[in-house]
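>>> no sequence on this one, just coordinates:
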């Protein structure tokens, strides 16, 4: 992977496409190429807001250029010319779409370490789309990532030395792949991202590139200073967060977070430039070729009574209002799945038609048809099915995560009958035993920690990313059963809930791992009929060693409200069980 050497802040690369042979070095060769119809791409700098050094290409940067299903590799010279060893694209008078992106790489891009200029800008991902309708086509590159910047402005109660040694990190996805202009996150959004820090009187400025997306109810910034740790989690219950939209990371945007820390806690203010990263904004008419695109699969366009509105040649004309697809749904569980950043709503007409509307679009979208359509917030029923409507006599939980977590596998649920993982469900309400809804994590003196503990070697100081609550729960119950006069009340609530048998096609109920419990915050601020929002402190099945076990603390809106992650095992807290299906 070739890295860019960048010193300028950037908004977009303005590239001009002209005709000529790829290897042209003079006007005669260029004229000859034009006669043959070969396309030569040349990158010319129009503004001092480009992703190159001193307004010039370093030379050797790789750009992918795609037309239809064909991808060709181009290399940029220091003068801005682009050459390819592939057969060049040609212009024969027929209009077609082209997509360009850089860097061109098949390797994972590491986001965790952005401590140097080179590492920071290696995470800057560029893309542009255009329609070839003449011999001259102009690309307007935009940034796929969100440029995040922090400044520690106030630090009451801490010394200059502690400020100098403070560590501020963003929290998000730790790696991505980048292909055809699409960013694909790897892992979960709970990874610490080390930032490129500015020099100054104090160590108090830094920035990093992050994956765009919703971060409401998820930890976003961690401040470690003077032996204290503070975590900022954007909340829709916080009017300032909502007003500033701090929990939504947008592509092609520079978002600046101003931090004030004291012994009382951490407060955050935010500003953002939606168009310019260096206050050198490019007007809207200069980026008309950079519209987002919807790639609709054949199995969608072939649906009965298919109709699409809001697209022109697959390009999204209004990214706020978006577009819609209407068709006749013939399967009770069918629907349209998508990859990308957008809001999706589904409405059903009285005539059996279904309309999917995609709005507030922040990336290209890829749409496919699925016979097992589901959404976060769908109800899960006692017969192992799911749907959008609450059933008074059959609803047992709510889907909080769709698809298999990357650390999970169906083999982890041996003996349950679960063959394939479709998603994860949280129970409608907290567990209750008699008149109590508060349980100890452990009751008794036997030690439960051992080398065979599922999370052993993968957990420490609350830093775990494993979806293994089922394995943890089974381990704790079996370990307690083999011990003398020791019980695990929190984990054992699952035994009671599963007493009448496992729901067909599921793992049965279990105590979530620390990561699984934190992910229940995806339902924060959602209005879901007959679903009891998590509130206060909840046990999970993760732990390091006695005398403490792990917890997650939720606020009244179901969002994580505290960075505290452990309590004494003999204290009493709430329990919310989950299952895998």
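Yep, it's here. Quick caveat: nothing in here was measured; it's all calculated off a predicted structure.
>>> switch to C-alpha atoms for all contacts and neighbour counts from now on
Will do.
>>> Tell me how many other residues crowd residue 232.
Residues near residue 232, counting by other C-alpha atoms under 10 Å, number 23.
>>> list the contacts for the residue nearest to it when sequence neighbours are not counted?
Residue nearest to residue 232 in three dimensions, not counting chain neighbours: residue 221, with 5.1 Å by C-alpha to C-alpha, 6 or more residues apart in numbering. Counting by C-alpha atoms under 8 Å, 6 or more residues apart in numbering, residue 221 makes contact with 168, 169, 170, 171, 231, 232, 233.
>>> Going by distance to residue 282, which of these wins?
residue 170 (28.2 Å; C-alpha to C-alpha).
>>> isn't that closest one right up against residue 192?
Yes: the pair formed by residue 170 and residue 192 meets the contact definition of C-alpha atoms under 8 Å, at 6.0 Å.
>>> before we go on, here's another structure to hold up against the first:
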């Protein structure tokens, strides 16, 4: 079990105060002894099933000075005893401070791979006032409970996802002296969590702020990705600072929902302080399938609404899941979800059915009038849908929602909201009806500190910044004598005579955006041609070479990331809508 409240002061975390309650009558040895008992509220203790193992040592101090304390041991029923002279009741209220474990040794946090090792990292604290000879200590958690939930793995295979290793990064150890947590080391040590199953894990960490510091490390398919919380990053309309994603809160349980693909990680976080036991995904919960679903009224009042697979708000069978059917009314309406499951959408005549299978957590549903999926078509009027429309279809959606590095301010006032990103149906053609272009013609210098991705190297780009890159390249080339940028300039021709309503207009993707086109590797929709060959992007780190991605039937097929700027490669444009 663990506790809640402290503040960073220098290198130490100083505990806040917690009220404890007296709620149990106890027998005691003689009239003058203070009789103690203890539990950990509604949360699981350092042992299982809210029951003490019977060998825990608890430090107990009376008054304001914790320098003097006595060691008490606790029995499985929560009663406490000491081999020292017991504290005596003197008839007046007195402050009590208690903590466990009682140790002067370092507590290692790096290996939490078993349940026992996990709870060995649990620190408990209580501060209350004794008003009688019977004192009940209700301990609280001092550390932060961290849960990861791998919800998607992009182009990585199921087997690669199954074998992925996920770590948290934080302090490597602490000492816990008289109720004060002292972190040891820096906040960059990998914490090996207890693995609940192939996609879920948990660890206990020192509360602190992790802004602009790597917090999650994912090793998958030979690649290593890091997640670093940043205050300005927006997720689902809120900044990470508003969500406190980078704050490890004492006593809280924080769930980190992870989506990984070849370009990196997308992470969302939920925090709760109502008690770890209520929030922990335990092995028996996974096998027994008793997860809960929250369905808001905006869904239940839909015309033709029906629900299957739910009993008293609980999912009857986690594998087969549940489904909701309703009569279609909006062009692009649908049901989004928070949690861990697989979602399928089907249409029969005018009825839409959403099925949620392989449930691995509680599920919260929301209704949206802007529902879309990767593989939906984007139309020339700025709308989107499942069906190809001859003469009206502009491209295919390859990413839903705003990328964490992107913002509407990047698009010169053309957008008020970012719904997603779409790719052109086919490669661009040159004047000779060929499909290759040079990246640059002429000797003019394009690389400067004005370039949006200036300072990158080795292909290590991470940003959705193709629009700004393309604009820069075209404008910079104009200022250079007899220098052109053929690959980027294909966007000018494609945007003529006008930009598609509600979009940024076409542009040459950044390196990160181009790699993300692998999300359509399995898509075989009408009139869409899968990427096949070597493609230019708008990222570069010198005037001699620019970045490329090599595809084979829609899948990235090479680790090559650059070519000479005067070589000829293919171009596939994208846009933001």
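That came through, no problem. From a predicted model like this one, the values you see are computed outputs, not experimental measurements.
>>> about what we covered before: would a markdown table of the contacts of residue 221 of structure 1 with distance to residue 541 of structure 1 be doable?
Output for the contacts of residue 221 of structure 1, formatted as a markdown table (distance: C-alpha to C-alpha, whole Å):
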| residue | distance to residue 541 of structure 1 |
| --- | --- |
| 168 | 29 |
| 169 | 27 |
| 170 | 26 |
| 171 | 23 |
| 231 | 22 |
| 232 | 24 |
| 233 | 23 |
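>>> coming back round to it: neighbour-wise, which of residue 170 and residue 192 of structure 1 wins?
residue 170 (27 against 21).
>>> which element is the corresponding residue of structure 2 for the more buried one on?
Aligned against structure 2 by TM-score structural alignment, residue 170 of structure 1 finds its counterpart in residue 224. Using DSSP states H and E, the element containing residue 224 of structure 2 is strand 223-227.
>>> For that strand, which helices and strands make contact with it?
With contacts taken as 3 or more C-alpha pairs under 8 Å, 6 or more residues apart in numbering; DSSP states H and E, strand 223-227 of structure 2 sits against strand 216-220, strand 264-272.
>>> Show me what counts as buried in it.
Residues of strand 223-227 of structure 2 classed as buried by neighbour count (16 or more other C-alpha atoms under 10 Å): 225, 226, 227.
>>> With distance to residue 557 of structure 2 added, can I get these in TSV?
Output for these, formatted as TSV (distance: C-alpha to C-alpha, whole Å):
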residue	distance to residue 557 of structure 2
225	19
226	23
227	25
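>>> if we can go back for a sec, wait, what's in contact with the match of residue 170 of structure 1?
Contacts of residue 224 of structure 2 by C-alpha under 8 Å, 6+ apart are 217, 218.
>>> Look up how far residue 282 of structure 2 lies from it.
Residue 224 of structure 2 sits 28 Å away from residue 282 of structure 2, going by C-alpha to C-alpha, to the nearest Å.
>>> Surely residue 534 of structure 1 and residue 554 touch.
Yes: counting by C-alpha under 8 Å, residue 554 is a contact partner of residue 534 of structure 1 at 6.2 Å.
>>> if you count what's nearby, which of these two comes out ahead?
residue 534 (25 against 22).
>>> gap between the equivalent of the more buried one over in structure 2 and residue 520 of structure 2?
By TM-score structural alignment, residue 534 of structure 1 lines up with residue 531 in structure 2. Going from residue 531 of structure 2 to residue 520 of structure 2 by C-alpha to C-alpha gives 9 Å.
>>> these two touch, right, residue 530 of structure 2 and residue 519?
No: when contacts are counted by C-alpha under 8 Å, residue 530 of structure 2 is not listed as touching residue 519 (10.9 Å).
>>> Which of these two has more residues huddled nearby?
Neighbour count, other C-alpha under 10 Å: between residue 530 of structure 2 and residue 519, residue 530 has more, with 22 against 19.
>>> mind listing what's buried in the longest helix anywhere in structure 1?
Longest helix in structure 1, counting residues (DSSP state H): helix 469-482. In terms of neighbour count (16+ other C-alpha under 10 Å), helix 469-482 of structure 1 has its buried residues at 469, 470, 471, 472, 473, 474, 475, 476, 477, 479, 480.
>>> quick one: the counterpart of residue 513 of structure 1 in structure 2 from residue 129 of structure 2, how far?
Counting by TM-score structural alignment, residue 513 of structure 1 lines up with residue 510 in structure 2. Distance of residue 510 of structure 2 to residue 129 of structure 2, computed by C-alpha to C-alpha: 62 Å.
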